[in-house]
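**Student:** sequence first, predicted coordinates after that:
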Amino acid sequence: MKGIDHLVLCVNDLDEAAARYKAMGFTCTPRAIHPFGTMNQLVQFDGSFLEVLAVREPTEVPEHGARHFSFAAFNRDFLERGEGFSMLVLDSDDARADQQRYLQAGISRFEPFDFQRKAKLPDGEEVTVGFSLAFAAHEAMGRAGFFVCQQRAPQYFWKREYQVHANGALGLGDALMMGEHPKAYAEFFAAFTGVEPQVLADEEIGFRLSRGGVRMLSPAAWEKHFPAALAPDLAEGPCFAGFVVQVNDLGRAAEALDDGRIAYLRDGGRLIVAPDEAFNTTILFEERH
């Protein structure tokens, strides 16, 4: 069963965004440069991470092709309409096999994409990490990207030193989407995740993964589950609205947010950081049980 590998959080100013995530109590990795015009800093957990991404050099961004999905072009175009949670990424043991499965399911027409970049280890050593990606797409979800990621050098990528956070964050919970008539997208998500929905209703669908999950909610369902969280605008179709961070102690997470002067709301057993504090993305902190 696949799990969430990472979430892509697209921003205009990487320095500002990294500072904001540090203020929330997260540890951020050093800046990394992609060979296709983007750059990132990561918030790493045990087996998953947040990728805070910005465009570094627009002239280096390759355009989409008939069989080529351009990660950099997708996020560049995403930023033209605002910052936010742009892409959901699942893990993969074999990106090429996943790509074939997506082609057969009719949710992709793209070739796999391989790349390498430099990474800095906690002791300062610079190493090379590599990835193989397989993309999927749904024509009605133009502002939401989907792919799987196969790690080519995991021994250099995952580092415990980067996974210790002042706010007590342990990992990711659900990735949250909003859309009208969520049930209409169940077939796509079943093909993308490889699992059948645990929740299948007109107002909500949900897929439980080995790490985290995926939920799409209608505006009414969002209001029911997260009445204190601001819902996104659906003028351009379904979109990612936010994500859950699991922590070991909600009080510790609140202290970190207070120390960083990050505004949040208490809503029962969760803390909610609103989109205007987190680059158009709602972040929900919940205790892991």
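**Tutor:** Done, it's in. Residues are numbered from 1 along each chain as shown.
**Student:** from now on I want contacts and neighbour counts done on CA atoms only, so please keep to that.
**Tutor:** Will do.
**Student:** residue 201 against residue 183, yeah?
**Tutor:** Yes - Residue 201 lies in contact with residue 183 (Cα atoms under 8 Å); the separation is 6.0 Å.
**Student:** take this one as well and set it beside the first:
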Amino acid sequence: MKAQDMTDKETLIPELDHVVVMVHGDLDASVEQYAAMGFDLTPRGHHSLGSSNNLAIFQNNYLELLGFEAGKKLLRPELMETPRGLASVVWRCPDLDAVVSRLDETGLKIEDPTHFVRPVETGEGTFDAAFAVINFPKKGFAEGRSFFCHHKTPQYVWREEWQGHPNTALDVSEYVFAGGAPEETLAMFDTFFGPGVMKPVDGGMAMEAGAGQVVALTAEAGKARFGDAVSIIPEEGEARMIALSVRCKSLDAARKALTDGGVPFEDLGARLRVGEDAAFGLAIEFHE
């Protein structure tokens, strides 16, 4: 377990908690494909809200494959409307009351927190991992969502037995939006966490987010960087969530995992890129 051991009370510092990849009814196929990329995924979990998931747990954040099993009652049918691919940038929330207060203060509060649980199988038995989430409004991006996640039981998420990946993944290091106006894409987050957390970078804007950063690129910059690995980047309108970067201990190990798994990828030297066709709707870049 790491994730700052979840005791940091500097609650309004932007920190990436996890990222969500929406796979709808293809959980089994997505688990097989992400395992082929070298991720060691947790056993299937089932939320009290009706959705199911498998996770790749890292040192400070994690990746969630989110979908639905046949016959399961879904209490949040709006999630079915989310397109397949990168679907949520999720912020850490050590102090739920402080986040709710800040959302009120900035005029960004649209709802009360939602509380739910997910049974977790461990070597010591089965326990309920408990969470509370509260959404940002949809501002600056066309699809997907962004929300805060408060972990009531982090000991049932960040477990050492789930943090050893054949590709040596350590953390999600980058969450990438592209298209539209980068300043508008990140403006809501700058309002909440700042002002001033949003900084210019080549081709767009970025903000630090704990072990990673959140980046918004222009359509031109997004196409120049990702090429054919991403099929749709809007020239106008709101941005799309298109890609992740994953920091690894050994790029050679990541290369071997992809090769052994039969996953097509581009070898860019310092980075390995898996395109959206092989990653369920998003591009993933591995680097040291």
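**Tutor:** Everything's here; your move. Worth saying up front: this structure is predicted, and the values here are computed from it rather than measured.
**Student:** that older thread, settle it for me: which of residue 201 and residue 183 of structure 1 has more neighbours?
**Tutor:** residue 183 (20 against 15; other Cα atoms under 10 Å).
**Student:** OK, contacts around the closest residue in space to the more buried one that isn't next to it in sequence?
**Tutor:** Spatial nearest neighbour of residue 183 of structure 1, excluding adjacent residues (Cα to Cα, 6 or more residues apart in numbering): residue 202 at 5.3 Å. Contacts for residue 202 of structure 1 (Cα atoms under 8 Å, 6 or more residues apart in numbering) come out as 181, 182, 183.
**Student:** repeat that for residue 52 of structure 2.
**Tutor:** Neighbours of residue 52 of structure 2 in contact, by Cα under 8 Å, 6+ apart: 44, 45, 46, 66, 67, 68, 69.
**Student:** how many residues are close by whichever residue in structure 1 pairs up with the first one?
**Tutor:** This means residue 44 of structure 2. Matched across to structure 1, residue 44 of structure 2 falls on residue 31, judged by TM-score structural alignment. Residue 31 of structure 1 has 17 neighbours, counted by other Cα under 10 Å.
**Student:** same question for residue 276 of structure 1.
**Tutor:** A count of nearby residues for residue 276 of structure 1, using other Cα under 10 Å, gives 11.
**Student:** sec struct for it, please.
**Tutor:** At residue 276 of structure 1 the chain is in helix, as set by DSSP: H, G, I helix; E, B strand; the rest coil.
**Student:** what's the match for it in structure 2?
**Tutor:** So residue 276 of structure 1 corresponds to residue 277, using TM-score structural alignment.
**Student:** quickly note the distance from the nearest residue to its match once chain neighbours are set aside to residue 31 of structure 2.
**Tutor:** Setting aside the residues directly before and after it, residue 277 of structure 2 is nearest to residue 229 in space (Cα to Cα, 6+ apart), at 7.8 Å. The gap separating residue 229 of structure 2 from residue 31 of structure 2 is 20 Å, by Cα to Cα, to the nearest Å.
**Student:** likewise for residue 86 of structure 2?
**Tutor:** Counting by Cα to Cα, the gap from residue 86 of structure 2 to residue 31 of structure 2 is 15 Å.
**Student:** looking at the two, which is more packed in?
**Tutor:** The residue with more neighbours, out of residue 86 of structure 2 and residue 31, is residue 86; 31 against 23, by other Cα under 10 Å.
**Student:** residues in structure 1 aligned with the strand or helix carrying that one?
**Tutor:** Assigned by DSSP states H and E, residue 86 of structure 2 falls within strand 85-92. Strand 85-92 of structure 2 corresponds to residues 84-91 in structure 1, going by TM-score structural alignment.
**Student:** where do the helices of the stretch 51-200 of structure 1 begin and end?
**Tutor:** Here the stretch 51-200 of structure 1 has its helices, by DSSP state H, counting those that start in this stretch, at 71-79, 95-105, 154-157, 186-193.
**Student:** out of the ones you listed, which gets nearest to residue 8 of structure 1?
**Tutor:** helix 71-79 (9.0 Å; Cα to Cα).
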